[in-house]
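Novice: with the input below, show me the fold.
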Amino acid sequence: MNFASFINDLREHLRQPLPGHSAHDLMRAEPIGRWRPKLDHKTPPRPGAVLILLYPEDGIVKFPLIRRATYAGAHSGQISLPGGKAEAGETVVETALREAEEEIGLDRSQAEVLGALTEFFVIASNFTVTPIVAAMHGPIVFKPDPYETAGIIYGDLFDLLREEAVLKKEILAAGQYRMMAPHFEIEGEVVWGATAMMLNELRVILKDVSTD
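Specialist: Got it, this is the predicted structure:
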């Protein structure tokens, strides 16, 4: 596969109308039993961004996910894309690149931004998140921040395109809420929730992108 040609084709597709919530809904987890998430928040959602960073390695297009460190929060210990909340005056691109630099040691000056996916509201943490898609053309050595990142998981982008890539199982959210969760399994880790929903939008787009 010619990585440069693939990246150029993907950039063009990201400029076209996006599948958006129709792709998100395919990976939406559903509560089991009477419990339902509370949808009312007392404050407006905070802006944030995550980074889907694509890079070639041994003929494969890969992307990093992180395991969040354990903390008192809604996403403690979860598998997610690098990212976080915006600082004052930042664009979503600046947020995504800065957070990736802080969390996995990305040299943001080397990242080629291709575009953005659909803005996504994360109910559990009251964030409006924009997924930014970027590429790097050379080998990458990641340096995870031990305070924010408990580890890095390396995804194979085209594994997401397999018919059997979408799985479903019952999971326990926040250690107490039963959910039936569509998910991807990446390096033995269950990737579900907002991260899976955002990745699925990219998955839908990739079905029309040339990988020759």
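
Novice: make it CA atoms for all contacts and neighbour counts henceforth
Specialist: OK.

Novice: in the lengthiest strand in the chain, what's buried?
Specialist: Using DSSP state E to assign secondary structure, the strand with the most residues in the chain is strand 46-57. Judged by neighbour count using 16 or more other CA atoms under 10 Å, the buried positions of strand 46-57 are 47-56.

Novice: want to put them side by side, so please do this one too:
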Amino acid sequence: MKSRLAQPLPGETAQYKMAPARRLTLTDFYESGNKNPHRSAVLICLYPHQQSIYTLLMLRPDEPGAHSGQISFPGGRFESHDVDLQATAIREAQEEVGIQESAVIIAGPLSPLYIPVSNHLVQPFVGFLEERPFLLKNDHEVREIIETDILWLLDHSLKSSRTFPEFNFTSMEAPYYNLHGHHVWGATAMMLSELEHLVREIIKQ
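Specialist: Now for the predicted structure:
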């Protein structure tokens, strides 16, 4: 995975297989003249468990906000004391689910993604852990931690689409992954779609 992440990434070719209807592209974002998006980062952890490779996502609490009750990777907004976005991703993972900074080996970035509804420009990072982490969720930010074998991504029967409500009382048709009964859609599904693309490439080698 590390060597593959150092090569050109599939980017929007993969991301937009799981994009909601009317989704802006990154090119649309840059051409819009928006100079002040919130910079943020997420951490996609990969670690050995049950003779396979696992990752984890989290269910956010139901509270006011654009991403209430949604599934996401650990992550959040860049803070002034963060050295860079990689540091942001690792710090947030420790704060939200208890993953220790010293345990994370960053393999590389996935493609950045702009989230219009919250004006965030998100940089995903893939990080390796040598063993399954001891997880401790922050109850203020995380309702549930969801672990899954990454081969779950390859099951076509777990993809579908439906209408999702948005926080501004509108709705949107979007594809989703069925993650153990949770519907993962939007930006997180788009990140997973790029990860899926890479996993399929690696398996074929």
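
Novice: and T148 of structure 2, what's its match in structure 1?
Specialist: Under the alignment (TM-score structural alignment), T148 of structure 2 maps onto G155 of structure 1.

Novice: give me every residue that touches E131 of structure 2.
Specialist: 47-49 (CA atoms under 8 Å, 6 or more residues apart in numbering).

Novice: 6 Å instead, please
Specialist: Counting by CA atoms under 6 Å, 6 or more residues apart in numbering, E131 of structure 2 makes contact with 47-48.

Novice: so the match of T148 of structure 2: helix, strand or coil?
Specialist: strand (DSSP: H, G, I helix; E, B strand; the rest coil).

Novice: my guess is it contacts V61. True?
Specialist: No - between G155 of structure 1 and V61 there is no contact under CA atoms under 6 Å: 8.4 Å.

Novice: and the gap between E189 of structure 1 and I152 of structure 1?
Specialist: Distance, E189 of structure 1 to I152 of structure 1, using CA to CA, to the nearest Å: 11 Å.

Novice: the two - which one has more neighbours?
Specialist: I152 (21 against 13; other CA atoms under 10 Å).

Novice: now that one: which helix or strand?
Specialist: strand 149-156 (DSSP states H and E).

Novice: show me how far that strand is from its chain's centre.
Specialist: Chain-centre distance of strand 149-156 of structure 1: 12 Å, with CA atoms, centre = their mean, to the nearest Å.

Novice: could you list the buried residues of the lengthiest helix in structure 2?
Specialist: Looking across structure 2 with DSSP state H, the single longest helix is helix 186-204. For helix 186-204 of structure 2, a neighbour-count test (16+ other CA under 10 Å) marks 186-199 as buried.

Novice: name the helices or strands packed onto that helix?
Specialist: Counting contacts by 3 or more CA pairs under 6 Å, 6 or more residues apart in numbering; DSSP states H and E, helix 186-204 of structure 2 packs against helix 12-15.

Novice: could you tell me where the helix it packs on falls in structure 1?
Specialist: The aligned range for helix 12-15 of structure 2 is 21-24, by TM-score structural alignment.

Novice: likewise for stretch 92-109 of structure 2?
Specialist: Counting by TM-score structural alignment, stretch 92-109 of structure 2 lines up with residues 99-116 of structure 1.

Novice: and that stretch, what's buried?
Specialist: 99-108, 111, 113-116.

Novice: between those, which is closest to E30 of structure 1?
Specialist: Nearest to E30 of structure 1 among the buried residues of stretch 99-116 of structure 1 is A116, at 26.5 Å by CA to CA.

Novice: in contact with that closest one, which residues?
Specialist: 131-133.
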